[in-house]
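Student: Predicted model and sequence follow; I will ask about them next.
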Amino acid sequence: MKWFQKRGSPAAAPVQLRETGHHPFGLLGGYVPLRSGETRLYRAVREAVPVVDAAIYKLIRMAGGVTAACSDKTAERALEEFLRTVPAGRGQYGINAFLEGYLDSLLTCGRAIGEIVPAAGNRDIAAVLWGRVEDVEIREGDNPLAFVICGPDEQGRMGPLPYQDLLLFTPLNPEADSPYGVSLLRGLPFLTDILMKIYHTIGVNWERCGNVRFAVTCRDGGNGQAAERSQMLAGEWSRAMQDTKSGSVRDFVAVGDVDIRVIGADAPVLDSQVPVRQILEQVVAKTGIPPFMLGLSWNSTERMSSQQADMLTTEITAIRRTLTPVVERICRLWLRMHGYTCGLEVQWEDINLQDEVEDARAALYLEQARKLRIENDAAETAQKT
């Protein structure tokens, strides 16, 4: 009796090296919503789709500038000078430069982190900086109002940062189960991946079909000279193509049954206009900006309707409401450092999305309605007396 059995052939080893993506932004296809991974994903979306990047920059620009009004005019003038000249890092100055970087992180990542840097002696604010949200974590406390901002220490371990009162943290539309907020770009990675596949396919098709390739077929008619004739035709065809590259014109003459066709000319080219527009419509709807402001000519007119202006004004007002507490903290701390006890009010620049003629016409209609109301009230009063 044999104490061993013949072994079968060994199983094939699994593939270890695999393709990471079909287009340069392969991260979009493997979307997994992790906290730190989300930020890299959303930045890849902005880099891959210029419309998304342009929409976020337009929202930042339309948010406008900010000032502060105080009951003490001396304090107000000094506060305005501080808001105009405070260093914001990376060669930027002013509170508006800080808010642009802060809002960019808020819209892209769903949260923003900043820091108030006091000067020596704690009698002034030396700078107001925004930071990388990937470098911090939020630890919630025992109640919904308590949370601690944590960052890496010298050993690289995450721990509470020492001066919590000098840190600025703002989440965008936070959910009940997470304090990190929700990015404006949530929901776009799936659509962006489809859009990148379409663009990548268009590029590959142009790369293949733009450089035309010919198929030359020679039928010898059964005389057994196909090999000689094919070599002769190949040589003549090659010389004709080389002369064409140099700018000269050379005719190709062949004897017999010769068929010349363009390879791939009969294959239909998929129409990408409809699917690309459907995806871009979803992107534009997510940002809330009219299409023509992003360079998309979908309508016959190029003027913004009053409904679109009202909706965009509402979006900008909501963004300002989110940023107002941050500006108030900075201004209040500066006033207290300089010994001012007066209150303050954050004031934003007026949102102007309509033509001046339309504004004037609307004001005229309001005054006419007011005049008629006064005349009717006077007439009713005269009748009663």
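Tutor: Perfect, I can see it now.

Student: Please count neighbours and contacts with C-alpha atoms only from this point.
Tutor: Will do.

Student: C-terminal to the longest strand seen in the chain, which secondary structure element comes first?
Tutor: In the chain, assigned by DSSP state E, the strand with the most residues is strand 111-118. Using DSSP states H and E, the next helix or strand after strand 111-118 towards the C-terminus is strand 125-130.

Student: Run the chain-centre distance for the longest strand of the chain.
Tutor: 22 Å (Cα atoms, centre = their mean, to the nearest Å).

Student: Against that first model, consider the following:
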Amino acid sequence: MLGFRKKAPSQVAVSVQTRPEEAFHLARGAPPGPGERSLYRALRENVPLIDASISKLRRLLGAFQVECPQEEAQERLREFLETVQVGPAEQGIDAFLGVYFEQLLTYGNAVGEMVLSGGQVAALYNASLDWVELEQKGPLEVQVSVWGKEGKRLCPYPQLLLLSALHPEAGSLRGTSLLRGLPFVSEILLKIYKTLGVNWDRLGNVRFAVTCKPDPSGLYAGERARQLAGEWQRAMRSGEVSDFVAVGDVSIQAIGADNQILDSEVPVRQMLEQIVAKLGVPPFLLGLSWSSTERMSSQQADMLTSELDAYRRVLTPVLRKICRTWLALEGYEPQCRIVWEEITMQDEVDHANARYLTARARQLEQGEEDL
């Protein structure tokens, strides 16, 4: 279907339409992607809290099961999802979905592809947004092109592509990154951290001001100053504790000893609060020991659960399309249902107590009705 060519009787080559040819490099003529992508990558690289939050959301997304009307189809589909090749080095639908989800959160859009071989789904591929261009063709259609050494070419099989947009604006194909609004806050935070590093570097490597008041007569003032400077350098560079002996009126003071380093705890926390509020991950999951009651932590966990449910609703159509395509190509009825595992952020003891109290209340109510 995609023009695959056999290398050997038992092997069939696959072709990925959302990747440029090997001889093509982005630095050689492809127009760069939107500046936001580079900015969001830099945010994840320079602010560990942002990168940790996205990684936490990926792990907390949870697993899912696929239910099919035919038991045989369901069993084979489960095996396919566990063993499907993903890119050059990974395997399984979880690997594909994890990269797809991170791309969606970081950039607001995600692009994937089902790679066919011999009339079957042979692999899944996560396309880089730097290589593809999404264009809106009409109110309900999307046109995907890929940049190669000969310029932009249209992907010939759009039915094999997987596209998602996170919170797009009305009438727009472009999604909204989870990191939008954080560059300004992160810039202030990084400035504070950089200043702290410079200050501690100066405090750790103390500079001294050596002042020598010469004799009122001024005799041999230059020679004494040079001798004093030489002895001071020898004492500081020896690498060992040594005494510095000087004759005359000599004053030694640490540079900046009278200055006070600004307290960074309050502004740093204010910036971190803004980042945590935007990402939606409770502080206690990121190792932040902010004062919060147990009740507040429970409410934050419930809010995170609702956020994850919303992300699942965005990813479910992608999974459904993969499963239905595989079923259709294998000759099965292309009907399936994606069932996500329940998200629980609470202690199992609390859940058990809640179920016990509910059952107890129901028993008491039934007893009152019998009376």
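Tutor: Done, it's in. Please read all numbers here as calculations on a predicted model, not as lab measurements.

Student: follow-up on the earlier one: could you tell me where the longest strand of structure 1 falls in structure 2?
Tutor: Per the alignment by TM-score structural alignment, strand 111-118 of structure 1 matches residues 109-116 in structure 2.

Student: gap between the equivalent of Gly339 of structure 1 over in structure 2 and Asp370 of structure 2?
Tutor: Correspondence of Gly339 of structure 1 to structure 2, assessed by TM-score structural alignment: Gly331. Taking Cα to Cα, to the nearest Å as the measure, Gly331 of structure 2 falls 57 Å from Asp370 of structure 2.

Student: if we can go back for a sec, look up the average distance of the match of strand 111-118 of structure 1 to its aligned counterpart in structure 1.
Tutor: With mean Cα distance after the TM-score superposition for structure 1, stretch 109-116 of structure 2 departs from structure 1 by a mean of 0.6 Å once superposed.

Student: and stretch 61-74 of structure 2, which residues are buried?
Tutor: Buried residues in stretch 61-74 of structure 2, counted by 16 or more other Cα atoms under 10 Å: 61, 66-68, 73-74.

Student: of all the residues you listed, which two lie farthest apart?
Tutor: Comparing all pairs in the buried residues of stretch 61-74 of structure 2 by Cα to Cα, the longest separation belongs to Leu61 and Ala73, at 25.5 Å.

Student: Residues in contact with stretch 166-173 of structure 1: which ones?
Tutor: The contact list for stretch 166-173 of structure 1, computed with Cα atoms under 8 Å, 6 or more residues apart in numbering, reads 106-107, 110-117, 179-183, 322-323, 326.

Student: Selecting buried members of those in ChimeraX, what would you type?
Tutor: Buried members of the contacts of stretch 166-173 of structure 1 can be picked out in ChimeraX with the line below, counting by 16+ other Cα under 10 Å:
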select :106,107,110,111,112,113,114,115,116,117,179,180,181,182,183,322,323,326
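
Student: what sits against the aligned partner of Gly35 of structure 2 in structure 1?
Tutor: Residue correspondence, TM-score structural alignment: Gly35 of structure 2 in this structure matches Gly37 in structure 1. Residues near Gly37 of structure 1 by Cα under 8 Å, 6+ apart: none.

Student: Have a look at how far, on average, the helix or strand that Gly37 of structure 1 is a member of is from structure 2.
Tutor: Using DSSP H and E, Gly37 of structure 1 falls within helix 35-48. Superposing on structure 2 places helix 35-48 of structure 1 at an average distance of 1.2 Å from its equivalents, by mean Cα distance after the TM-score superposition for structure 1.
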